[in-house]
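Q: okay, here's the prediction I keep looking at, along with the sequence it came from:
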Amino acid sequence: MRVVFAGTPEFAAVALDALLAAGFTVPLVLTQPDRPAGRGMKLQASAVKQRAVDAGIPVAQPQGLKLDGKYATDAAAAREALLAADADVMVVAAYGLILPQWVLDLPRRGCLNIHASLLPRWRGAAPIHRAIEAGDAETGITIMQMDAGLDTGDMLLVGREAIRADDTTAVLHDRLAAMGGTLIVQALQAASLTRTPQPAEGITYAHKIEKAESRIDWAQTSLEIECRLRAFDPFPGCVTEFDGEAIKVWRAQIVAGQGEPGLVLGRGADGPIVACGQGALQLTELQRAGGKRGPAAAFLQARPIQVGERFDA
């Protein structure tokens, strides 16, 4: 079976590794163009491109795929590469470009998507983040037959994964990436798969994470804030202000307490206790601007926080 692969970040690279390990022929990889990254803002290849280059697989990096759009020249070149690849199927994982109908129609078995949620919950760009943020008890991987809609295609395989009380997006991402690789290999090796339309009920959208969302609203409940801290780890993190300084809060524990939102209620050995709209949080991992994230106890040695002071004051 000839499998064209389209994906960009590490989540997708894990699936590409699984396909290659299972012995599938991958004649072509599509991935996003190299982007500036790091302190020097040098162009950096995506995780998928790095894997493809290491494996000697040709790579196409169109900026767009609409044949009549702004990047029509790129799209035409990608079309020629896809035709030459003569694919039985295309596997798509976190690619970052919407596939127009001409792409969906090209492979003989169509296009299969590895989506990191239990569809139809959390269609869209950030399903792992949003599942943790919402306090969901479980999530998973859906292998989907792609159509022209946004994550609306028929489901082929579903794997379920519990969301643990201490899961961050980084930790859950790795478990789901491994599951995605396993399930896509199973889907391609199966003699036949039942196509199940997605339910019409329970549809939610995992909108892209915006940096503006990172500011902590102490009027929220302790549970809501704690879930968001884990959802936004490692990106973009959650920020609050203390004595005019921007502080990132990475970890916190829900504790008993009540007071004006943002008020410091106490100082435990593991960090300050801060009132929320309902309940309280003990902040256990903090980061000052320009510093490294670390235990709140070390933060308190450098900058004591007193009972009665306020965050976001």
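A: Structure's in. What do you need?
Q: contacts, neighbours, all on C-alpha from now
A: OK.
Q: tell me the contacts of Ala206?
A: Ala206 makes contacts with Trp122, Arg123, Gly124, Ala125, Ala126, Pro127, Arg130, as judged by CA atoms under 8 Å, 6 or more residues apart in numbering.
Q: okay, those in CSV with secondary structure and distance to Ala22 next?
A: Converted to CSV, the contacts of Ala206 look like this (DSSP: H, G, I helix; E, B strand; the rest coil; distance: CA to CA, whole Å):
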residue, secondary structure, distance to Ala22
Trp122, coil, 29
Arg123, strand, 28
Gly124, strand, 28
Ala125, coil, 28
Ala126, coil, 28
Pro127, helix, 27
Arg130, helix, 31
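Q: wait, Pro58 sits on Pro27?
A: Yes - at 6.9 Å, Pro58 counts as touching Pro27 under the criterion of CA atoms under 8 Å.
Q: these two: who's more crowded?
A: Pro27 (19 against 15; other CA atoms under 10 Å).
Q: which strand or helix spans the more buried one?
A: Secondary structure assignment for Pro27, by DSSP states H and E: no helix or strand.
Q: quick one: the helices in the stretch 51-200 of the chain?
A: Counting by DSSP state H, counting those that start in this stretch, one finds helices in the stretch 51-200 of the chain at the ranges 72-85, 101-105, 127-133, 169-189.
Q: so after the longest one, what's the next helix or strand?
A: Using DSSP H and E, the helix or strand that follows helix 169-189 in sequence is strand 205-206.
Q: tell me what angle the very next helix or strand once past that next one forms with helix 169-189.
A: Counting by DSSP H and E, the element after strand 205-206 in chain order, helix or strand, is helix 222-231. Helix 222-231 and helix 169-189 are oriented at 60 degrees to each other (axes from the mean of the first three to the mean of the last three CA atoms, to 10 degrees).
Q: buried residues, the helix or strand just after helix 222-231. List them.
A: Using DSSP H and E, the next helix or strand after helix 222-231 towards the C-terminus is strand 238-242. Along strand 238-242, these residues count as buried under the neighbour rule (16 or more other CA atoms under 10 Å): Cys238, Val239, Thr240, Glu241.
Q: contact partners of strand 238-242?
A: Residues contacting strand 238-242 (CA under 8 Å, 6+ apart): 214-216, 228-229, 232, 246-250, 310-313.
Q: take the one below as the second:
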Amino acid sequence: MTSPAPLRIIFAGTPEFSVAPLQALLDSPHEVIAVYTQPDRPAGRGRKLTASPVKALALQHNLPVYQPETLRDGAAQAELAALNADLMVVVAYGLILPKVVLDMPKYGCFNIHASILPRWRGAAPIQRAIEAGDPETGVTIMQMDVGLDTGDMLCVLPTEITPQDTAQTLHDRLSVLGCTALLKTLEELQAGQLTPIKQDEDLVTYAHKMSKEEALLDWTQDATTLVRKIQAFNPWPVAFTQYQEQPLRIWQAEIVQNSEKTPQKQPGLVISVAKNGIEVACGNGSLRLLSVQPTGKKAMPAYDFAQARALLNEQLG
């Protein structure tokens, strides 16, 4: 029995999350015929034009790279159509694909989405899953249509969200899991065994884009809500509180066990300072700050931050 012919694939992606799936395709029997990624953007203190992580990998492998500002333009669409692809794989690309583009490849466009759809459609599924306290998430391979993450599901692989997970650790795990799901889906596509499943519209939730404003901690909330927010907003935009009228970023914290049973203190009050961290009262229970970052400094253990300051009984927020 002969093996099926390799698929001719256009890959579309931009950030770090997209790099592992592109590498997985490069390591597979399939042929990546072109890479689409966002135009180079200013980055860093010098605001120098910088290539996306996906472009950097594509150039290492001498792949043709296309960086249109939009795919609604007729010339860009003609350029893509001329590639005559079997499939387009889209991973956090960042541009809207109009219907004419979605229909161009022989098998359409497959997307790797970082949640178990239809939960957490939209821009920030990893962060919102942690913030909401979901016990698990996963990746969905989806046949793209014109809606926002509304297409039929082709493959779903779940993973547990651990109490220690931050958006960064979960991001890294889901990126790798997405590779497994993608290759499994391509294998089933070639074998004629794909079974698309419609999303249940009654179960839809939206993962709205993150903002710096919502990273400000409200100490009147309970300790569980606050620690989830701290982990969800690591590494961006990073949760913060106010200390002496300056932002104090909080990179890592933990719930102080059984603190909800102790007499309630004023939310935001520093109630103890020890080598294992700074304990702060919340609306219910308390948090132990483990790693913080004052303005103009690097992140540091919370105890080191406390050494030069009389923090006990100080008010945060």
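A: Yes, it's here. A quick note: this is a predicted structure, and the numbers were derived from the prediction, not measured.
Q: please identify the most buried of the helices of the stretch 51-200 of the first structure.
A: helix 127-133 (a mean of 25; mean count of other CA atoms under 10 Å).
Q: where in the second structure does it fall?
A: The aligned range for helix 127-133 of the first structure in the second structure is 125-131, by TM-score structural alignment.
Q: distance from the chain centre to that stretch, please.
A: Chain-centre distance of stretch 125-131 of the second structure: 8 Å, with CA atoms, centre = their mean, to the nearest Å.
Q: rewinding a little: out of the contacts of Ala206 of the first structure, who's nearest Ala187 of the first structure?
A: Arg123 (20.4 Å; CA to CA).
Q: which ones are touching the closest one?
A: Ser117, Leu150, Asp151, Thr152, Ile203, Thr204, Tyr205, Ala206.
Q: what helix or strand is Pro247 of the second structure on?
A: Assigned by DSSP H and E, Pro247 of the second structure falls in strand 246-255.
Q: ok, now Ile278 of the second structure?
A: Counting by DSSP H and E, Ile278 of the second structure is part of strand 277-281.
Q: and Phe17 of the second structure, what pairs with it in the first structure?
A: Match for Phe17 of the second structure (TM-score structural alignment): Phe11.
Q: doesn't Val92 make contact with its match?
A: No - using CA under 8 Å, Phe11 of the first structure makes no contact with Val92, being 11.0 Å away.
Q: which one's more surrounded, those two?
A: Val92 (28 against 24).
Q: what does the more buried one align to in the second structure?
A: Under the alignment (TM-score structural alignment), Val92 of the first structure maps onto Val90.
Q: I'd say its match and Phe110 touch.
A: Yes - using CA under 8 Å, Val90 of the second structure is in contact with Phe110, at 6.1 Å.
Q: who are the contact partners of the residue lying closest to Ala231 of the first structure once chain neighbours are set aside?
A: Nearest residue to Ala231 of the first structure, sequence neighbours excluded (CA to CA, 6 or more residues apart in numbering): His129, at 4.7 Å. Going by CA under 8 Å, 6+ apart, His129 of the first structure touches Thr169, Ile209, Ala231, Phe232.
Q: out of those residues, which end up buried?
A: Looks like the contacts of His129 of the first structure have Thr169, Ala231, Phe232 buried, using 16+ other CA under 10 Å.
Q: report the contact partners of the first one.
A: Going back to what we said before, that points to Thr169 of the first structure. Per CA under 8 Å, 6+ apart, neighbours of Thr169 of the first structure: Ile128, His129, Ile132, Arg230, Ala231, Phe232, Asp233, Pro234.
Q: what is the nearest of the residues you listed to Met144 of the first structure?
A: Closest to Met144 of the first structure, out of all of the contacts of Thr169 of the first structure and judged by CA to CA, is Ile128, at 16.9 Å.
Q: got a list of what the closest one touches?
A: Per CA under 8 Å, 6+ apart, neighbours of Ile128 of the first structure: Ala116, Ser117, Thr139, Thr169, Leu172, His173, Ala231.
Q: would you turn those into JSON lines with distance to Met41 of the first structure?
A: Shown next, in JSON lines, are these (distance: CA to CA, whole Å):
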{"residue": "Ala116", "distance to Met41 of the first structure": "29"}
{"residue": "Ser117", "distance to Met41 of the first structure": "32"}
{"residue": "Thr139", "distance to Met41 of the first structure": "35"}
{"residue": "Thr169", "distance to Met41 of the first structure": "25"}
{"residue": "Leu172", "distance to Met41 of the first structure": "28"}
{"residue": "His173", "distance to Met41 of the first structure": "25"}
{"residue": "Ala231", "distance to Met41 of the first structure": "26"}
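Q: name the nearest of those residues relative to Ala187 of the first structure.
A: Scanning the contacts of Ile128 of the first structure for proximity to Ala187 of the first structure, where the rule is CA to CA, the winner is Ala116, at 15.5 Å.
Q: can you tell me what the closest one aligns to in the second structure?
A: Ala116 of the first structure maps onto Ala114 in the second structure, by TM-score structural alignment.
Q: that match: neighbour count?
A: 29.
Q: same check on the one 10 residues further on?
A: Around Ala124 of the second structure sit 18 other residues, with neighbours defined as other CA under 10 Å.
Q: over to Ala289 of the first structure?
A: 10.
Q: with Ala190 of the first structure instead?
A: If we define neighbours as other CA under 10 Å, then Ala190 of the first structure has 9 of them.
Q: residues contacting the residue mapped onto Glu161 of the first structure from the second structure?
A: In the second structure, Glu161 of the first structure lines up with Thr159, judged by TM-score structural alignment. Residues counted as contacts of Thr159 of the second structure (CA under 8 Å, 6+ apart) are Glu136, Thr137, Gly138.
Q: likewise Glu213 of the first structure?
A: So Glu213 of the first structure contacts nothing (CA under 8 Å, 6+ apart).
Q: rewinding a little: now the match of helix 127-133 of the first structure on the first structure. Mean distance?
A: Following the fit onto the first structure, the mean deviation recorded for stretch 125-131 of the second structure is 0.5 Å by mean CA distance after the TM-score superposition for the first structure.
Q: surely Gly94 of the second structure meets Pro15?
A: No - applying CA under 8 Å, one finds Gly94 of the second structure not in contact with Pro15, separated by 9.1 Å.
Q: the residue lying closest to Gly13 of the second structure once chain neighbours are set aside: neighbour count?
A: Leaving aside its sequence neighbours, Gly13 of the second structure sits nearest to Tyr93 (CA to CA, 6+ apart; 3.8 Å). Neighbours of Tyr93 of the second structure under the rule other CA under 10 Å: 20.
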